[in-house]
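In: here's my sequence, what's the structure:
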Amino acid sequence: MARCADVVVPGVVRWVESAAGPLIAVPEAVLPFWAGADGDETSSDYDRACEVPGHAGLLPVGDTLALVLGDEPAATAYLPEHGLFVRRYAAGSEVRLLAEVPAVLDDALWEPALEWRVPGPLVLFDAARPGRAATGTDHVRVELAPGRYGVSAAYVPRGPWAGLRLVRVGPSAA
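Out: Sure, this is the predicted structure:
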């Protein structure tokens, strides 16, 4: 039986939120290796995620890498039609915000891309949680085929107090 977070409803965007720290997209194949905030109090996986600089970075987990969505906690959704994580900061209407995404993609100032080899589907969740419990909590499953991807972030202001952080995951140019 599928949990609510595993059910995909066409046209419905699922948002994931963090209690206070970064979100992480961990390949399903290595979920058991992510300990979250559990473990050694001076060097937990969560602490490692908090130390990743910038808005998007890669962090070793098992024999691969996970994508850390850093900076500030923000509600985050994955839009597969754009290969894009959308992070909203004090934005107004979700419907209006999502409708604006296609128009801002060309105008966004994208940071240099990171190279990421992905072994298959990902699970996006609060980095403080252990991977073995991630699918039992607030999460989104991201369907990615195994391969090489480029990851790039951009910030798009949407007024004096609102904005979008975009993290694009697309086929690598290399």
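In: when you work out contacts or count neighbours from here on, use the C-alpha atoms and nothing else.
Out: Fine.
In: how about the helices in this structure?
Out: Ranges of helices in the chain, per DSSP state H, are 45-50, 94-104.
In: touching the longest one from outside, list them.
Out: If you take Cα atoms under 8 Å, 6 or more residues apart in numbering as the criterion, helix 94-104 is touched by Ala91, Val156.
In: now do the buried residues in it.
Out: Across helix 94-104, burial judged by 16 or more other Cα atoms under 10 Å covers Val101.
In: for stretch 167-174, same thing?
Out: For stretch 167-174, by 16+ other Cα under 10 Å, it's Val167, Arg168, Val169, Gly170.
In: I'd say the last one and Gly150 touch.
Out: Just to be clear, that refers to Gly170. Yes - proximity of Gly170 to Gly150 meets the contact threshold set by Cα atoms under 8 Å, at 5.4 Å.
In: the structure of the following sequence is requested for comparison with the preceding one:
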Amino acid sequence: MIAVPESELDGWAGVDDNDGSVETWGDYGRACAVEGYIGLVAVGAQQALVLGDEPVMTTYLTNERLFVRWAAAYSETELVAAARRALAGRPDDDDDEDLIWQVQEAAVLFDSAVPGAELDPDERFTIDLEPGRYRVRSTHVVDEDHRMILVHLQPEP
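Out: I've put the predicted structure just below:
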């Protein structure tokens, strides 16, 4: 999954599998090269946020500025509730990864294999963010009934 700035969508080419090698998969290959849960790649004059690791269902909780990546849970409702509990009880240093993302406009979340110019409305989700710098923190959460990856966006002062 990738969150590309809206104005740069046409610049995301997705996958180009000319010879089957990840190095030649075009933009999708660049996204796949991100190691871990989060990373940044250039798209035009801006940066896109890559949600790496497992290709799992992902949702975004607007009020919390939180991506919830579903690895295991009985239901979406339970997973979202567990994510909110985990976020509320999370120490400030409980990160697997941490980076700074400079945001200039809304971003569009979608499967990084798809070219941005070819996205259907049901293949994309717009993330409305205020322009500015965001600290992006990720963590892998496991409890008795859930396993998820949380990616939290925190505005930087």
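In: tell me which of the buried residues of stretch 167-174 of the first structure fall in strands.
Out: When DSSP state E defines the strands, the subset of these inside them is Val167, Arg168, Val169, Gly170.
In: closest one to Pro32 of the first structure out of those residues, please.
Out: The shortest gap between Pro32 of the first structure and any of those belongs to Val169, at 23.3 Å (Cα to Cα).
In: what residue of the second structure takes the place of the closest one?
Out: Counting by TM-score structural alignment, Val169 of the first structure lines up with Leu153 in the second structure.
In: so its match makes contact with Arg133?
Out: No - the criterion here is Cα under 8 Å, and Leu153 of the second structure misses it with Arg133 at 9.4 Å.
In: centroid-nearest residue for the second structure?
Out: Against the mean C-alpha coordinate of the second structure, by Cα atoms, centre = their mean, the closest residue is Leu51 at 3.5 Å.
In: next up, the contacts around that residue.
Out: Contact analysis of Leu51 of the second structure by Cα under 8 Å, 6+ apart lists Met1, Ile2, Ala3, Tyr37, Ile38, Gly39.
In: which position in the first structure pairs with it?
Out: Taking TM-score structural alignment, Leu51 of the second structure has Leu69 as its aligned residue in the first structure.
In: so how far is Val52 of the first structure from its match?
Out: 9 Å (Cα to Cα, to the nearest Å).
In: with Arg87 of the first structure instead?
Out: The gap separating Arg87 of the first structure from Val52 of the first structure is 17 Å, by Cα to Cα.
In: these two: who's more crowded?
Out: Arg87 (24 against 18; other Cα atoms under 10 Å).
In: which non-adjacent residue is nearest that one?
Out: Thr76 (4.4 Å; Cα to Cα, 6 or more residues apart in numbering).
In: so that neighbour makes contact with Val86?
Out: Yes - contact status for Thr76 of the first structure versus Val86: in contact at 5.5 Å, counting by Cα under 8 Å.
In: got a list of what Leu102 of the second structure touches?
Out: Quick fix: residue 102 of the second structure reads Gln, not Leu. Neighbour list for Gln102 of the second structure: Gln47, Pro131, Gly132, Arg133, Tyr134 [criterion: Cα under 8 Å, 6+ apart].
In: now do Gln47 of the second structure
Out: The contact partners of Gln47 of the second structure, by Cα under 8 Å, 6+ apart, come to Val4, Pro5, Leu40, Val41, Trp101, Gln102, Val103.
In: so which of these wins on neighbours?
Out: Val4 (31 neighbours).
In: what's the match for that residue in the first structure?
Out: Val4 of the second structure maps onto Val26 in the first structure, with residues paired by TM-score structural alignment.
In: name the nearest residue to that match, sequence neighbours excluded.
Out: The nearest residue in space to Val26 of the first structure (Cα to Cα, 6+ apart) is Ala66, at 4.7 Å.
In: burial of that neighbour, as a residue count?
Out: By other Cα under 10 Å, 26 other residues sit near Ala66 of the first structure.
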